[in-house]
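Chemist: Need the 3D shape of this:
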Amino acid sequence: MSDRIPATTDKKPAPQADIINIHTLSVMVNNQPGVLGRICAVFSRRGFNIESLVVSQTRDPRFSRMTIGVSGHPEGLTQIILQVNKLIDVIHCVEHTDRDAVSKELVLIKVAASATERTEILQIIEHYNGKTVDLQEDSLIALISGNTDKLDAALRLLNKFEIVETVRTGKVVMARGLTET
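Modeler: All right, here's what the predicted structure looks like:
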């Protein structure tokens, strides 16, 4: 048995046929202790897995916005949204799609980079409109932002080099037009 900790670049198992794609929910909540725990419990009880979670205070410090990426059985998603909306301290919970919202995520990638590999690594980063945010003699850290497919593609190309570690934010979303997220 290996003691190796799986990296974010490791291949994930193929999704099961009865599991939906990742859905993106935006949850506006009162900025209070314990709110996140109560929301997570709803997902857990319904057999949904939280794939990504981003929480930040809004412009009004009384409120926070949670962007939650979830996967699970399709028939349970509507029920979960209804249950989350009933929780104390939840202002509203809505699902967002690419049609009604803009979604982006960010990844930091640390790559071991010898002098001979550096040019090719930098070309890949530039191709994906990334930025080098740290450069050392033996490594570099790149920042790439965009949609999930773009980040996955960049990581696939960089996998031929030694990726030391990655840190990925998960999606953040904002409703299109004047609709509040």
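Chemist: Please make it C-alpha for all contacts and neighbour counts, starting now.
Modeler: Noted.
Chemist: looking at this, residue 170 is in a helix?
Modeler: No - judged by DSSP: H, G, I helix; E, B strand; the rest coil, residue 170 forms no part of a helix; its state is coil.
Chemist: The closest residue to it other than its chain neighbours: neighbouring residues, count only.
Modeler: Closest residue to residue 170 apart from its sequence neighbours, by Cα to Cα, 6 or more residues apart in numbering: residue 52 at 5.0 Å. Residue 52 sits with 17 neighbouring residues when counted by other Cα atoms under 10 Å.
Chemist: which residues sit in contact with residue 52?
Modeler: By Cα atoms under 8 Å, 6 or more residues apart in numbering, the contact list for residue 52 reads 67-70, 169-171.
Chemist: Now do the contacts for residue 97.
Modeler: Counted by Cα under 8 Å, 6+ apart, residue 97 has contacts 23-24.
Chemist: Next: the one 4 residues further on.
Modeler: Residue 101 makes contact with 173-176, according to Cα under 8 Å, 6+ apart.
Chemist: Just the buried residues of the residues you listed.
Modeler: Buried by 16 or more other Cα atoms under 10 Å: 173-175, out of those.
Chemist: Just the ones of the residues you listed in strands?
Modeler: Among those, the members found in strands (DSSP state E) are 173-175.
Chemist: Same list, those residues, but as JSON lines with distance to residue 101 please.
Modeler: Output for those, formatted as JSON lines (distance: Cα to Cα, whole Å):
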{"residue": "173", "distance to residue 101": "6"}
{"residue": "174", "distance to residue 101": "5"}
{"residue": "175", "distance to residue 101": "4"}
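Chemist: Alongside the first, I'd like the structure of this one:
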Amino acid sequence: MMMNHAIAVLVNDQPGVLQRVSGLFGRRGFNIESITVGQSEEPGLSRMVIVTKGDDHTLEQIEKQLYKLIDVIKVVNLSTMPMVSRELALIKVKSEPAERPEIMGLVETFRAAVVDIGTKNMMVQVVGDTDKIDAMLELLKPYGVQELSRTGVTAMTRGNL
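Modeler: Take a look at the predicted model:
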């Protein structure tokens, strides 16, 4: 069954590693839904969180191929464990002064924040899992979404794993 999987990849912090990892996905015909990269808790190592779609066999192939890359230290399928995942989105939405109280109501309901207000629009910041971001975006669409920027998913296993 095709489903989204979050994969954490610990890699050496070297130029070209991101290109080699993304190139591997492209050559094998695997799509990257989102990818985030940043420093890890260990100096000299970065953590990538890649969200991709596929069945168990596809995921197994991805893991095997990633381990063939010289700068890959560890690959963990986070989707098979209890995890916390978050994404951040900045959404610029049209907002005439008369519509602002309605939009502010949505912002409060989603525990989001207004981070900028212009004369004809406002920028909303929302943090949460992908479903929360999608739901917020869907409710803001009728007002007119002018611009959208999403970070992609970052994730970690829960507890002592």
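Chemist: Superpose the two chains and report the TM-score.
Modeler: Here the superposed chains carry a TM-score of 0.93, computed using TM-score structural alignment, normalised by the length of the second structure; 161 aligned residues with a Cα RMSD of 1.5 Å.
Chemist: okay, the contacts of residue 101 of the first structure in JSON lines with distance to residue 119 of the first structure next?
Modeler: JSON lines is the format used below for these (distance: Cα to Cα, whole Å):
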{"residue": "173", "distance to residue 119 of the first structure": "34"}
{"residue": "174", "distance to residue 119 of the first structure": "36"}
{"residue": "175", "distance to residue 119 of the first structure": "38"}
{"residue": "176", "distance to residue 119 of the first structure": "38"}
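Chemist: which of these sit farthest apart?
Modeler: 173 and 176 (9.4 Å; Cα to Cα).
Chemist: shared neighbours, these two?
Modeler: Common contacts of residue 173 of the first structure and residue 176 (Cα under 8 Å, 6+ apart): 101-102.
Chemist: mean per-residue distance, the longest strand seen in the first structure to the second structure?
Modeler: Counting residues, the longest strand found in the first structure (DSSP E) is strand 101-112. Averaged over the aligned pairs, strand 101-112 of the first structure sits 0.7 Å from the second structure after superposition, using mean Cα distance after the TM-score superposition for the first structure.
Chemist: Tell me the residues of the second structure aligned with that strand.
Modeler: Alignment of strand 101-112 of the first structure against the second structure: residues 83-94, by TM-score structural alignment.
Chemist: Next: stretch 34-50 of the first structure.
Modeler: Going by TM-score structural alignment, stretch 34-50 of the first structure sits over residues 16-32 in the second structure.
Chemist: One more: stretch 129-142 of the first structure?
Modeler: Taking TM-score structural alignment, stretch 129-142 of the first structure hits residues 111-124 over in the second structure.
Chemist: Can you give the contact residues for the matching stretch?
Modeler: Defining contact as Cα under 8 Å, 6+ apart, one finds that stretch 111-124 of the second structure is touched by 89-97, 104, 107, 125-127.
Chemist: mind putting those residues in TSV, neighbour count and distance to residue 15 of the second structure included?
Modeler: Shown next, in TSV, are the contacts of stretch 111-124 of the second structure (neighbours: other Cα atoms under 10 Å; distance: Cα to Cα, whole Å):
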residue	neighbour count	distance to residue 15 of the second structure
89	22	27
90	20	29
91	23	32
92	23	33
93	23	37
94	23	40
95	21	43
96	13	46
97	10	48
104	15	43
107	18	40
125	19	31
126	23	32
127	18	30
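Chemist: Distance to residue 139 of the second structure for these - can I get that in JSON lines?
Modeler: Converted to JSON lines, the contacts of stretch 111-124 of the second structure look like this (distance: Cα to Cα, whole Å):
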{"residue": "89", "distance to residue 139 of the second structure": "14"}
{"residue": "90", "distance to residue 139 of the second structure": "14"}
{"residue": "91", "distance to residue 139 of the second structure": "12"}
{"residue": "92", "distance to residue 139 of the second structure": "13"}
{"residue": "93", "distance to residue 139 of the second structure": "11"}
{"residue": "94", "distance to residue 139 of the second structure": "13"}
{"residue": "95", "distance to residue 139 of the second structure": "13"}
{"residue": "96", "distance to residue 139 of the second structure": "16"}
{"residue": "97", "distance to residue 139 of the second structure": "18"}
{"residue": "104", "distance to residue 139 of the second structure": "12"}
{"residue": "107", "distance to residue 139 of the second structure": "10"}
{"residue": "125", "distance to residue 139 of the second structure": "14"}
{"residue": "126", "distance to residue 139 of the second structure": "13"}
{"residue": "127", "distance to residue 139 of the second structure": "15"}
